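Trainee: sequence plus the predicted model coming up.
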Amino acid sequence: MTRFGYFLSSEEFAPRDLLDQARMAEEAGFQALAISDHFHPWNDEQGEGSFVWSMIGALSQVTSLPITTLVTCPTVRMHPALNAQAAATAAVLTGGGFRFGVGSGEALNEHILGDDWPDADVRLEMLEEAVDVVRKLFTGERVSHRGTHYTVENARLYTVPEEPVPVYVSGFGPRAADLAGRIGDGFVTMQPDASIVERFRKAGGGDKPVLGGLKVCWDTDRQRAVKTVHRLWPNEQLPGELAQLLPTPEHFQQASTLVTEEMIADAVVCGDDTREHVDAVAAYANAGFDEVYVNQIGSDQRQFFDFYRTEILPRLTTGS
């Protein structure tokens, strides 16, 4: 049965707001939490960029829900050995309730130290090596590694959970799905596409969990919701590889001038129509996803959680 979770947006909300949302999500009946890992927001209107590992530590103290990063790039901004230490500590703090979602990243967050931003093939190669390093360190044994992209010398994690942290690999195309099937403990992809889920399963994923998510904007006024999404998250409608290649929020703001309110209205669930919300979330379950994470855009958080508690989650869990 599909599990329904809430997606905490560290690009749009300040740390204390995220903690409040986590509490409200658990009270509303959501079964899990996901959180984004960004250095920059996508644009200045979103306006936030908290450190995800600090947030997970704080979240572990205010909620009992399992937490997944969707997703961390463990290859450039932080060395895989440091990501392994952070993930292991997160798992200990959450009593084994942390899952490490990883992906090949975006220049927006990873260029900040002045490193070159490689092409997609190299990024996937780096991701595979990084996951190998992380898993070795999760054993709690002393690790030395000299690979194509990373060196680790005499490193040992002394704080590790009883069981290794599951590593869920993100991907949006066939090659990434194949990589996730081969090296991942699960797969993360954001479109309710049954064919990419099947590709992951045939590439070695088998019955491992598949996670996805969507953004919505609950509001009693649909057009006002459309305007809210257009102001805060127009970047979601940018095509192709732009999301991986543009280096600054200002570049995303420039590119997003091509996104119209009509495009938002066609692509994002806006307003308070119960059936539209149910159908949008259920599309992931119907495509074979095991977990679906919903994110509310904008300030109407309490009303959103009340709406999902009373109108949406009961229908999703009963299939009505």
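Mentor: Received, thanks.
Trainee: from here on, just use CA atoms for contacts and neighbour counts.
Mentor: OK.
Trainee: tell me which stretches of the stretch 51-200 of the chain form strands.
Mentor: 67-69, 98-102, 143-146, 151-155, 167-170, 186-188 (DSSP state E, counting those that start in this stretch).
Trainee: which among those is found nearest to Ser256?
Mentor: Smallest distance to Ser256 across the strands of the stretch 51-200 of the chain (Cα to Cα): 24.1 Å, for strand 167-170.
Trainee: take a look at this one as well, against the first:
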Amino acid sequence: MTRIGFHASHEQFAPSRLLALVRDAERAGDDAALGAAADQWRQATAPGDVVWDLEQPEDFDRLSDPGDEDALRAAVLIGSDPRGMAERLARIAAVGFDELYVHHVGLDQDAFLARAASQLLPALRKALA
């Protein structure tokens, strides 16, 4: 997911309005991340006790519910904030995992890899330290 930056200052907006604009922008990023997960990983919402018996992609489509936001968030780590994602990954690692593999479920892999290299991985190293 490509993140769109913006600049706003208290000279342009009252502090409460500025905070509301920033939060709206963050929600828009999270909505885009949720949309990518629903589009590309909707099969993650299929019931876990039956997926091993499914044979065709249509079977996953029939049993998945990309509109079930809670099921999608339970199956896929979704977010647009690299620091927040790094903290979530660090909590997972703290359980005792030796390795973490991070995969972007969206289609824009180049943007993800660039952002992971410049923001996510440094934040993850810091969170794990």
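Mentor: Nice, thanks for sending it over. Since the model is a prediction, treat every value here as computed from it, not as a measurement.
Trainee: rewinding a little: got the strands of the stretch 51-200 of the first structure as TSV, with distance to Thr248 of the first structure columns?
Mentor: Below are the strands of the stretch 51-200 of the first structure laid out as TSV (distance: least, Cα to Cα, whole Å):
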stretch	distance to Thr248 of the first structure
strand 67-69	22
strand 98-102	21
strand 143-146	32
strand 151-155	29
strand 167-170	22
strand 186-188	24
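Trainee: may I see the ones you listed arranged in JSON lines, with distance to Ala267 of the first structure and mean neighbour count as well?
Mentor: Shown next, in JSON lines, are the strands of the stretch 51-200 of the first structure (distance: least, Cα to Cα, whole Å; neighbours: other Cα atoms under 10 Å):
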{"stretch": "strand 67-69", "distance to Ala267 of the first structure": "24", "mean neighbour count": "26"}
{"stretch": "strand 98-102", "distance to Ala267 of the first structure": "25", "mean neighbour count": "26"}
{"stretch": "strand 143-146", "distance to Ala267 of the first structure": "45", "mean neighbour count": "14"}
{"stretch": "strand 151-155", "distance to Ala267 of the first structure": "43", "mean neighbour count": "13"}
{"stretch": "strand 167-170", "distance to Ala267 of the first structure": "22", "mean neighbour count": "28"}
{"stretch": "strand 186-188", "distance to Ala267 of the first structure": "20", "mean neighbour count": "28"}
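Trainee: nearest to Asp266 of the first structure, of those?
Mentor: strand 186-188 (23.9 Å).
Trainee: the second structure: matching residues for that closest one?
Mentor: The alignment of strand 186-188 of the first structure onto the second structure (TM-score structural alignment) finds no residues at all.
Trainee: quick one: contacts for Met85 of the second structure?
Mentor: Neighbour list for Met85 of the second structure: 77, 79, 120 [criterion: Cα atoms under 8 Å, 6 or more residues apart in numbering].
Trainee: could you find the closest non-adjacent residue to the second one?
Mentor: This means Gly79 of the second structure. Asp30 (5.3 Å; Cα to Cα, 6 or more residues apart in numbering).
Trainee: what residue in the second structure is paired with Thr228 of the first structure?
Mentor: So Thr228 of the first structure corresponds to Ala36, using TM-score structural alignment.
Trainee: ok, the residue nearest to Gly79 of the second structure touching Ser80?
Mentor: Yes. Between Asp30 of the second structure and Ser80 there is a contact under Cα atoms under 8 Å: 5.3 Å.
Trainee: look at these two and report which has more neighbours.
Mentor: Comparing Asp30 of the second structure with Ser80 by other Cα atoms under 10 Å, the one with more neighbours is Ser80, at 19 against 16.
Trainee: OK, contacts around that one?
Mentor: Contacts of Ser80 of the second structure by Cα under 8 Å, 6+ apart are 1, 3, 26, 29-30, 33.
Trainee: same question, Ser118 of the second structure
Mentor: By Cα under 8 Å, 6+ apart, Ser118 of the second structure has no neighbours at all.
Trainee: what's it aligned with over in the first structure?
Mentor: In the first structure, Ser118 of the second structure lands on Thr310 (TM-score structural alignment).
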